[in-house]
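Colleague: Okay, here's the prediction I keep looking at, along with the sequence it came from:
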Amino acid sequence: VLAVIHPDDRLYYDAAAAGLALGEPVAGGPSRQDSVRLGLEALAPLAPRLVLIHDGARPFLDAGLISRVVTALDHHPGAIPALAVHDTLKLGGNGLIERTVPRDGLYRAQTPQGFHFAAILEAHRAAAGRQLTDDAAVAEQAGLAVALVAGAEENRKITTRDDLDRAAARLAGVGEIRVGSGFDVHRFTTGDRVILCNLPIPHDAGLEGHSDADVALHALTDALLGCIAAGDIGRHFPPTDPRWKGCDSAVFLAHATTLVRALGGTIQFCDLTIICERPKIGPHRSAMAARVADILQIDQHRVSIKATTTEGLGFTGRREGIAAQATATVKFQGA
């Protein structure tokens, strides 16, 4: 493998090529065409039978694509990977369509482009000083037949900021999705309101607990801690610790959120179900979702608040307290 680089990029090349069995790079010229010709001239003493010319801006080629190009060279002096154009093409000017261009027989050229070495070197020497955009065009000018083989959509050329972002996402991998669950219960006690999802809800009783007894946020906090195998809320905020007496449970949920993000997690969705006969949750559902989303620093459409009863059964049916269960979905990129 022979790399052709801009002389100013030597330090970057040395860092990228460290540990690889690569020879001394060749300094490129003022244009791509000049750089390819200089690379071919550097290979001339080795007199290879075939040569593949590849753009470093296409880092996602695969072995199958290379094999297709090389195989085609058994029958043709040149071969390139290409993709048929499927989009409708428009010729435009001054921001307006001038005409539709027929797409039949049109292809998007990719690299590596393969050639019989002696033929493409001679073609490049003859084309020196001309402005041709790829090596197949140089071969065409020399009258060489160039075969088309199947390209690959993944073999995308990195040109724009969006291309770089897509490449970074691909290198990071698909990532890992984790789902955690949480459950909590608090009994009623004397009072005139309950705290649910960090909101005061008027009621004829309060909820008993060491903190503010926000059963909903406690369940959701445990769900997030479960996504990172970090134990439960009691491990982080022991009910025996006086620091947490009467504490706002938003502190607990924010803490779990910070831990998730510190490990590279992104909260994708939270689903919370509040189980009680009273108070009615429906009138407060939207405000609850908004408040939870604010604590988690995510969009409100990523928070679901539901409520149900146990049809008069069990401790919630007897109106002795409130239960809540929560599920959290977290994505870890490249995990």
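Modeller: In hand now; what should we look at? Numbering: from 1, shown residues only.
Colleague: Could you use CA atoms for every contact and neighbour count after this?
Modeller: Noted.
Colleague: Pull the distance from the lengthiest strand in the chain to the chain's centre.
Modeller: Counting residues, the longest strand found in the chain (DSSP state E) is strand 176-189. With Cα atoms, centre = their mean, to the nearest Å as the basis, the distance from the averaged C-alpha position of strand 176-189 to the chain average is 29 Å.
Colleague: Tell me the buried residues in that strand?
Modeller: Neighbour-count burial for strand 176-189, counted by 16 or more other Cα atoms under 10 Å, picks out Ile177, Arg178, Val179, Gly180, Ser181, Gly182, Phe183, Asp184, Val185, His186, Arg187, Phe188.
Colleague: Next secondary structure element downstream of that strand?
Modeller: strand 193-196 (DSSP states H and E).
Colleague: Now do the strands in the stretch 151-300 of the chain.
Modeller: 176-189, 193-196, 199-202, 206-207, 265-275 (DSSP state E, counting those that start in this stretch).
Colleague: mind checking which of those is nearest Gly334?
Modeller: Comparing the strands of the stretch 151-300 of the chain by their distance to Gly334 (Cα to Cα), the top pick is strand 176-189, with 6.9 Å.
Colleague: what angle sits between the closest one and strand 265-275?
Modeller: Counting by axes from the mean of the first three to the mean of the last three Cα atoms, to 10 degrees, strand 176-189 points 30 degrees away from the direction of strand 265-275.
Colleague: Strand 176-189 packs against which elements?
Modeller: Judged by 3 or more Cα pairs under 8 Å, 6 or more residues apart in numbering; DSSP states H and E, strand 176-189 is in contact with strand 206-207, helix 215-227, strand 321-332.
Colleague: repeat that with 10 Å
Modeller: Contacts defined by 3 or more Cα pairs under 10 Å, 6 or more residues apart in numbering; DSSP states H and E place strand 176-189 against strand 206-207, helix 215-227, strand 265-275, helix 314-317, strand 321-332.
Colleague: Next up, a structure to set beside the first:
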Amino acid sequence: MRDVSEKQAADDKVAVVIVAAGRGARAGQANGPKQYQQIGGGAVIARTLGAFLMHPKIGPVVVAIHADDGALFRRAAGANADRVVAVTGGTSRQESVRLGLLALRSNAPGRVLIHDAARPFVDAELIDRTIAAIGERQGALPALPVADTLKRETAEGMIGETVSRAGLHAAQTPQGFPFWPILAAHEKAHHLGKADFTDDAAIAEWAHIPVKIVPGSPDNVKLTWARDIAMADQRLSSAPRFPDIRTGNGYDVHAFEPGDHVTLCGVAIPHDRKLSGHSDADVGLHALTDALLATCGAGDIGTHFPPSDPQWKGAASRIFVEHAAKLVRARGGRIANVDITLICEAPRVGPHREAMTEALSAILRISLDRISIKATTNEKLGFVGREEGIAAIATASVVFPGNVPE
């Protein structure tokens, strides 16, 4: 888990604080706190995290967890645990939010969303509506008009009066605010010992920060009781699941320099020159690394293995591919097929294709029939045609866990 300072929180990105430090006593403790209970084959908090981490407008994500839940959180979040900042929460929701906001202060975002981990059905459209309504001095609250008739109870358990529902709304999260005003409001409430606010919009109201109501979502339910978790599990488990198949592309090129062999797709091939590069310059594996990283939005080879880093000088490029494959699998992906085209006038690739395929099979841990390696010339055109270097194009297809249509 990273420090917030490692990720720049620019004003055009929105930070998120997810509150996950509660014990969830009303949901029952037999299976642990509700945010870690299973729905549809995954933890509640894992689904909540995924909704924000996949959103293009979201930047840093801070999760406030209970002091005893570090290992539990890592197991539940999986690979996403390393994409967020986990901080120890407080004894109340209000205090956990304050601590989460403080974790963002050193590299403050312009705007922040505050969300309950136990609302796993938040969707991109609701996030968009909330973000759009945040102003320089204005917060945003997703809410639904109250539909039920409301009754006020007397001390004797009788109906005292019928309460008008005109203008009444049920508040949801994420609630969005300009960062510095909501942090200041939380800090002021903390120093004054005011700890009875039930949500962040209430603190904003107390601090005279106007809050705009935006349409909430009826699907964005908060899992409070054991039956809520059971119904959420049933909803996800019974819904049809469709494969999430992603395709990534990669391209790389390296020039020739004096040498006695080239390394292509993990195989050393005798040649009157070698390829120039910081590592072993395996153009095929470099292109494949980018293709695999592309399937899970993990950047490119230079992000993970910068050529300025001396530790990669002369390194075998299989290290890069193995790293990319590990990231894919950590996100639940299964490599279905890889296809590499080597573009060169020489050396001849055909005699080495079988060895290359076997090398890739061992690196990726997939069967030979899921690997395609081809070669073509550039018909004497361009730098490849002039035998100044070799280029490669790679495509990878990866199957990720099925998505559930809402």
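Modeller: Yes, it's here. As the structure is a computational prediction, the values presented were derived from the model and not from experiment.
Colleague: closest one to Ala219 of structure 1 among the strands of the stretch 151-300 of structure 1?
Modeller: Closest approach to Ala219 of structure 1 among the strands of the stretch 151-300 of structure 1 is made by strand 176-189 (4.5 Å; Cα to Cα).
Colleague: Check the contact between Pro81 of structure 1 and Thr111; I expect there is one.
Modeller: Yes: counting by Cα atoms under 10 Å, Pro81 of structure 1 does reach Thr111; the two are 6.3 Å apart.
Colleague: between the two, what contacts are shared?
Modeller: Here Pro81 of structure 1 and Thr111 have Leu65, Ile66, Val69, Gly151, Asn155 as joint contacts, going by Cα atoms under 10 Å, 6 or more residues apart in numbering.
Colleague: Between those, which sits nearest Asp87 of structure 1?
Modeller: Gly151 (16.4 Å).
Colleague: Now Leu275 of structure 2: closest residue in space, sequence neighbours ignored.
Modeller: In space, and not counting its chain neighbours, Leu275 of structure 2 is closest to Phe256: 4.5 Å by Cα to Cα, 6 or more residues apart in numbering.
Colleague: correct me, but the one you found touches Val262?
Modeller: Yes: shown here, Phe256 of structure 2 and Val262 form a contact pair, counting by Cα under 10 Å, at 9.0 Å.
Colleague: Between the two, which has more neighbouring residues?
Modeller: Between Phe256 of structure 2 and Val262, counting by other Cα atoms under 10 Å, Val262 is the more crowded of the two (24 against 17).
Colleague: what do we get in structure 1 for the more buried one?
Modeller: Residue correspondence to structure 1 (TM-score structural alignment): Val262 of structure 2 is left unmatched.
Colleague: Over to Val214 of structure 2?
Modeller: Aligned by TM-score structural alignment, Val214 of structure 2 pairs with Val149 of structure 1.
Colleague: Output the contacting helices and strands for the helix or strand hosting that match.
Modeller: Using DSSP H and E, Val149 of structure 1 sits within strand 146-150. On a contact count with 3+ Cα pairs under 10 Å, 6+ apart, strand 146-150 of structure 1 meets helix 63-72, strand 78-84, strand 107-109, strand 113-116, helix 135-141.
Colleague: got TSV for these, with mean neighbour count too?
Modeller: Converted to TSV, those look like this (neighbours: other Cα atoms under 10 Å):
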stretch	mean neighbour count
helix 63-72	16
strand 78-84	23
strand 107-109	14
strand 113-116	26
helix 135-141	20
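Colleague: Which among these is found nearest to Gly129 of structure 1?
Modeller: Taking these one by one with Cα to Cα, helix 135-141 is closest: 11.4 Å.
Colleague: Contacts made by that closest one with the rest, please.
Modeller: In contact with helix 135-141 of structure 1 (Cα under 10 Å, 6+ apart) are residues 32-33, 36-37, 53-54, 77-80, 109, 111-115, 119-128, 130-132, 142-147.
Colleague: burial measure for Ile319 of structure 2, as a count.
Modeller: 15.
Colleague: Matching it against structure 1, which residue comes up?
Modeller: Per TM-score structural alignment, there is no equivalent position to Ile319 of structure 2 in structure 1.
Colleague: Let me know the secondary structure of Ile319 of structure 2.
Modeller: Going by DSSP: H, G, I helix; E, B strand; the rest coil, the secondary structure assigned to Ile319 of structure 2 is helix.
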